[in-house]
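>>> any chance you can model this:
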Amino acid sequence: MLIGELSGRTGVSQRMLRYYEEQGLLTARRDANGYRRYDEESVATVRHIRKLLDLGLSTEVIAEVLPCTMEDLDRLDLCPTLVKTLRAEVAELDARIDTLRRNRGALAGYLPVV
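You can find the predicted model right below:
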């Protein structure tokens, strides 16, 4: 399928699909005229990418995680390197949440008590 069809089927802009390709997350064949051609699996791949982005993962982490995705968007094949990566991501999120809580408390401290 051409990029326009993949965009229509996934709801992801053509520009983003080209970005995913630049990041090594999505592959396409090239026709003689230079047009990108995607296979049927690309629809599932784009859905996986979107799901992982929604979880807050960077494209660098997604490149590592993507080969471990299953047909089911809610499951991953937990290979050892993936477990290590996901644990590091969870630890980073925990640290960010702690910082946000501290910042919220400090800001709330400036507000009058009602």
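>>> when you work out contacts or count neighbours from here on, use the C-alpha atoms and nothing else.
OK.
>>> where exactly do the strands run in the protein?
Taking DSSP state E as the test, the strands found in the chain are 29-30, 36-37.
>>> turn those into JSON lines, columns for mean neighbour count and distance to Val12.
Formatted as JSON lines, those follow (neighbours: other C-alpha atoms under 10 Å; distance: least, C-alpha to C-alpha, whole Å):
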{"stretch": "strand 29-30", "mean neighbour count": "12", "distance to Val12": "19"}
{"stretch": "strand 36-37", "mean neighbour count": "17", "distance to Val12": "15"}
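>>> for the comparison step, fold the sequence that follows:
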Amino acid sequence: MRIGELARRAGVSERALRYYEEQGLLAPERRPSGYRVYRAEDVALVGRIRVLLAAGLSTAQIVEVLPCIVDDGGLLTPDCPELVDGLVQQRDRIDEAIGELAATRTNLDSIITSRRRPG
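The predicted model follows:
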């Protein structure tokens, strides 16, 4: 299938598909005319990429983990034991960032509340 059909079937833009290719996440066949040709399996692959991006992984991280991720009835599951440790580290970084953002919000709330007090 060509890029427009994959974009429609996967629910992403053609630009996103080109970006995924630039990052090494997709490897379509190229016709002599330059047109990209995708496999039917690439629809599911794009879905896995989108889930991993939504989970906070960078495209560089996804390139590394994608070969070890399997779709188990709609749930992505790590198939390589060493992958879990890296995912736990990523989750810990996200938890830390959430804590920092919560502290920032608390500080902002204090500023907002102090402004509303009659002077």
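>>> thinking again about what came up before, Tyr19 of the first structure: which of the strands of the first structure is closest?
When these are compared by C-alpha to C-alpha, strand 36-37 sits nearest Tyr19 of the first structure, at 13.0 Å.
>>> max-length helix in the first structure?
Assignment by DSSP state H gives helix 80-108 as the longest helix of the first structure.
>>> what comes up buried for that helix?
Residues Leu82, Glu89 are the ones in helix 80-108 of the first structure that count as buried (16 or more other C-alpha atoms under 10 Å).
>>> which residues in the second structure does that helix match up with?
Across the second structure, the stretch matching helix 80-108 of the first structure (TM-score structural alignment) is residues 81-109.
>>> now that stretch, how far from the chain's geometric center?
Counting by C-alpha atoms, centre = their mean, to the nearest Å, stretch 81-109 of the second structure is centred 16 Å from the centre of its parent chain.
>>> the longest helix of the first structure vs the second structure, mean deviation?
Compared with the second structure after the fit, helix 80-108 of the first structure shows a mean deviation of 1.1 Å (mean C-alpha distance after the TM-score superposition for the first structure).
>>> what helices and strands are in contact with that helix?
When contacts are defined as 3 or more C-alpha pairs under 8 Å, 6 or more residues apart in numbering; DSSP states H and E, helix 80-108 of the first structure sits against helix 59-65.
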